[in-house]
Every structure is written in structure tokens, then in C-alpha cells.
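Participant: missing the sequence, but the structure's below:
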């Protein structure tokens, strides 16, 4: 049916998204963190123990500076240009995602403002600070992020409406002669 007369244009999809976002497109519970990370992999994805130890010393220095009261961003600047500082959100509704990510697991266990220990994941060392907990339903997934799902939901909604209309329009005719001969 999506290939025929029910193919919506973008304005129709946006109207559908707006009308259904409270029930279908609320963002799940998530935790927002600030993180410092430093890679110990070379460009050819080769990790040697010397480089790994050097990266670990740098992240340990940042952790020590932060525990002594230094601001997160300043501690990152102090350890050099090869460090990354970013804010990241991790969904708390996806056990599979979090089970595979030590950083996401640590983020879910921290309290607001609390700072993690050093975490190793995918060739990087991380230090994270939990900023806030985003409650389920307190915000919406963006239209662009869920556009494909909105399309599918639109088609499903149109089809359900079509079936309801066909049932409402149906004329039920009972064949009295056959009905009387039917036995249970």
C-alpha cells in the first residue's frame, strides 16, 4: 500500500509526527555525561604498551587534577592536544547497548556531578562526569532522527483506518436457509 496511493509527502509526515509524538516519539530515559578521552591506538590501529601506558598516565593526571578541584575542561587542556572532550547521552532503556559499553554502564551508575574512575573501551581511556538524568518522556526524538519510523507508522495508521472503514461499510447478509441448517 505504501507503493501506491498512500505514499505521503514530507509535510504530511511532519503533521503525522506532530499529532503522534506524545504517544510514539518520546525520547527514552538517558544519562548525559561530559567525558574526556584519549586514544592509545596508532593510526594503523596498532596499540603498543608504551603508548598505552603514556595515555594512561595522562588520563590519571587529568583525574588527579579534577579531584583537586580543577574544572573538567581545564584538566583536559593540561594533558595535551590529543585529548577529546565531549558531551554524550547514553540511553538507559537499552540493556544490550549498555551491556556492550563499559562507558555507558559507568554513566548509568553515577550520580549527578559524580566523576567515574578511568574506563578503557575501544582503544581509548575515558573519564566521565554525569551531568544530568534525562527523564523518559521529558523530550522528543527529532523528526529527522525518526523519519523512517514515522513513515512506517503513517502507513500502519492509514491501513488501520482503511480496515476500520471497510468493516464499518460492510453489509452483513445472513442466508437464513443455510443458517438454520448449521449445527454446532
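Facilitator: In hand now; what should we look at? Nothing here was measured: the structure is a model prediction, and the numbers come from that model.

Participant: For the rest of this, base every contact and every neighbour count on C-alpha atoms.
Facilitator: OK.

Participant: The nearest residue to residue 37 once chain neighbours are set aside sits in which helix or strand?
Facilitator: Counting by Cα to Cα, 6 or more residues apart in numbering, residue 126 is the residue found nearest to residue 37 once chain neighbours are left out, at 4.4 Å. Assessed by DSSP states H and E, residue 126 sits inside strand 124-134.

Participant: thinking again about what came up before, let me see the contact set for the residue nearest to residue 37.
Facilitator: Residue 126 sits next to 35-38, 59, 103, 118-120 when contact means Cα atoms under 8 Å, 6 or more residues apart in numbering.

Participant: closest to residue 136 among those residues?
Facilitator: residue 103 (20.5 Å; Cα to Cα).

Participant: Look at the closest one and give its secondary structure.
Facilitator: What DSSP: H, G, I helix; E, B strand; the rest coil gives for residue 103 is helix.

Participant: Can you report how many residues lie near it?
Facilitator: 22 (other Cα atoms under 10 Å).

Participant: how close does it get to residue 130?
Facilitator: Residue 103 is 11 Å from residue 130, where distance means Cα to Cα, to the nearest Å.

Participant: Residue 80 and residue 58: what is the separation?
Facilitator: 8 Å.

Participant: actually residue 126, not the one I typed
Facilitator: Residue 126 is 11 Å from residue 58, by Cα to Cα.

Participant: before we move on, what about residue 147?
Facilitator: On the measure of Cα to Cα, residue 147 and residue 58 end up 42 Å apart.

Participant: ok, second structure coming up, stack it against the first:
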């Protein structure tokens, strides 16, 4: 009986040891962390970074696996984990994130998903996903916390920026990288629709021939307004400006793509877009970087950029001055396989 009792105690001890250890693995690109549950991967000013948080950064950097060595991948994950924890610390100091421990976050995530589920059952409006993933909700909370911190920074900076001199100095320092003109083209254009009163394509060939006549006359030096009156009921020449950095518009607009390629005073080919034929003449053109967007036109954007710059500067300073301690045993236990 004593031998059985001793064996029972030994088995209990084995179960305890196995229970106290966490094994995290991936079949491909193996991440292997053997971790006692009471341990953390690192500490920033004595505030822990859990293995779960470290693993989160590893997952986000998976795209780099194969491009860099396993040690570089681990180092990037550790650096990202430290940066995230410092962002949380700054948020906590500003009163926008009270408890930055990961267990507390998990409780908030669970409560939020329960709230959303209950709202759906009650047929109430739910904005965003019906259920957040763990990583998705963490990104949501961190983003909102950073926005709130920057808003507080802006309120604190408001008095010092009231005369605008601080912003002007920032504008001058950053104008080459942030406020240089992306380039633009201003065109005169005539537009002939080939849709009839019922919005049916019944006039396409006729209007195409008319537009070719318009181009021939304009290329011969005819006055744009006179030509417009002859071919367009409203008799007006419109002016349109296309910016080189308006990527969304430029990708889907044949007219924008053609306009940006025009030389000064050059007339385009006939362009088809949205049920119409378009002909353009370049009347103004600025090359990328040839000018700067005026300060007064983008003052609000400059303020946002100024606060963003101040936040990044504070974050980097705080990280460089932080007391960072790494659990070498767990860090070295991370194995990245093929």
C-alpha cells in the first residue's frame, strides 16, 4: 500500500509538471516555446510582456519568415512587443487604458463579444464585426488608445501652437518629405455623351465621328469655346484638374490617366469614359516636387502630422530609456524550423 501511495504521489507530481508547462507549436515554420505559466517573456520597466503577447508579434511577422534568419525574426518580434507594451504604458499614464495586463485584456475581449452577441439576439444595431477575434480586438483597443493619447497631446500643445509659429517651423522642416506637390495637370475639356434620353447606347458611332471632327478643328487652332458651341448644346468648355497622388481616381479613370501624360498645350486622343467621349488640352502642369502645398491650405493636416511626429518621438525616447529585461531561458527556447 505504501508503494502504491508513493507511486500515486509521483504520478501527481508528473501531472503537475506537465500542467505547468505550455507548448506552442506550428507545423511549418515551427515556433516552439516551452513556458512555465508563471513566467513572462520580457519586462519593460518591470511591466511584463507575456509569451502570448510575444507570440502575437511573431505571428504578425510571419511574412518575413524565409527572408530573414530565425534570430532576426525573433528579435523583430521582441522589438515589436516592447514597442506595443510601451504604447500601452503611455496610454495608461494618460488615463485611457486602466489595466494593460493581458489577462485583463482577455476579460474585456470576452465581455465585448458577449455584449455583441446579446445585442444581436435583441435585434439591436452592432457596428463592426459580430464577434472580434483575439488579435483583431487587441488591434482595435491599441488603435483607439493611441488616438486618445494623441488627442490629449494635441490639447496640451494647443497653447504653444496658438500663434502658428510652431506649426510653421514644423512645415518648413518637413515640407520636402510631406508637403511637396505630387504633381498635377489642369486641362480644358469638351465632353460629348453618346447615351440617348433613355440612357441607351444609340449614338455612339455618330458622337465618335463628331468628336474626331472636334479634334481636327482644335488641332488646327480653332477656338475651344466656338467649337464647343457648335457641338455641345450647352456650349461650354469645362476645366478639370487631376492630381498625380489621387491613386484611386487615376486607376479607374481613363481620362485621368491620359491627362497626366499630356505635355503642356498638348491635345489628347479621344477618350471614352462613363458613356461619353472626352477630348482634353493641357493648360497647366506641375511636376512632382516642383512646388509645395501652401501652409494655409493644409493647416489642419500639418497639425495632425505634428502631433503624430511628437508621439513617435516620445515613444522612441521612452523605449530607448526603458529598463528592458528578457527572460533568456524562454527567449532561447523559441525554435524556428523549416
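Facilitator: Noted; the coordinates are in hand. Since the model is a prediction, treat every value here as computed from it, not as a measurement.

Participant: TM-score of the superposed pair?
Facilitator: The TM-score (TM-score structural alignment, normalised by the length of the first structure) is 0.68; 172 aligned residues with a Cα RMSD of 3.7 Å.

Participant: So which of residue 80 and residue 58 of the first structure has more stuff around it?
Facilitator: The neighbour count for residue 80 of the first structure versus residue 58, taken as other Cα under 10 Å, is higher for residue 58 (20 against 11).

Participant: The more buried one against residue 79, yeah?
Facilitator: Yes: shown here, residue 58 of the first structure and residue 79 form a contact pair, counting by Cα atoms under 8 Å, at 5.7 Å.

Participant: Contact partners for the counterpart of residue 88 of the first structure in the second structure?
Facilitator: Alignment note (TM-score structural alignment): residue 88 of the first structure maps to residue 240 of the second structure. Residue 240 of the second structure sits next to 186-189 when contact means Cα under 8 Å, 6+ apart.

Participant: which one of the residues you listed is nearest residue 310 of the second structure?
Facilitator: Distances from residue 310 of the second structure to these, taken by Cα to Cα, are shortest for residue 186, at 36.3 Å.

Participant: and the closest residue to the closest one other than its chain neighbours, which of the three is it?
Facilitator: In this structure, residue 186 of the second structure finds its nearest non-sequential neighbour in residue 241, 4.2 Å apart by Cα to Cα, 6+ apart. Following three-state DSSP, the label given to residue 241 of the second structure is strand.

Participant: who's in contact with residue 241 of the second structure?
Facilitator: 184-187.

Participant: would you list every one of the strands in the stretch 51-200 of the second structure?
Facilitator: Assigned by DSSP state E, counting those that start in this stretch, the stretch 51-200 of the second structure shows strands spanning 184-193.

Participant: could you show me where the helices are in it, in order?
Facilitator: 51-60, 70-93, 102-121, 134-157, 165-174 (DSSP state H, counting those that start in this stretch).

Participant: neighbours around residue 9 of the second structure, how many?
Facilitator: If we define neighbours as other Cα under 10 Å, then residue 9 of the second structure has 12 of them.

Participant: I meant residue 18 of the second structure, not that one.
Facilitator: Residue 18 of the second structure: 12 neighbours (other Cα under 10 Å).

Participant: same question, the one 4 residues further on
Facilitator: Counted with other Cα under 10 Å, residues neighbouring residue 22 of the second structure total 14.

Participant: Which residue in the second structure aligns with residue 130 of the first structure?
Facilitator: In the second structure, residue 130 of the first structure lands on residue 282 (TM-score structural alignment).

Participant: For the residue nearest to that match when sequence neighbours are not counted, give me its contacts.
Facilitator: Leaving aside its chain neighbours, residue 282 of the second structure sits nearest to residue 187 (4.4 Å; criterion: Cα to Cα, 6+ apart). By Cα under 8 Å, 6+ apart, residue 187 of the second structure lies in contact with 239-241, 259, 280-284.

Participant: So what does residue 187 of the second structure match up with in the first structure?
Facilitator: In the first structure, residue 187 of the second structure lands on residue 33 (TM-score structural alignment).

Participant: Assign the residue lying closest to residue 36 of the first structure once chain neighbours are set aside to helix, strand or coil.
Facilitator: Ranked by Cα to Cα, 6+ apart and with sequence neighbours excluded, the top spatial neighbour of residue 36 of the first structure is residue 85, at 4.6 Å. Per three-state DSSP, the local secondary structure of residue 85 of the first structure is strand.

Participant: Residue 85 of the first structure against residue 34, yeah?
Facilitator: Yes: here residue 85 of the first structure reaches residue 34: they are 7.2 Å apart, a contact under Cα under 8 Å.

Participant: what about the two, which has more around it?
Facilitator: Just comparing residue 85 of the first structure and residue 34: by other Cα under 10 Å the higher neighbour count belongs to residue 34, 20 against 17.

Participant: separation between the more buried one and residue 90 of the first structure?
Facilitator: 11 Å.
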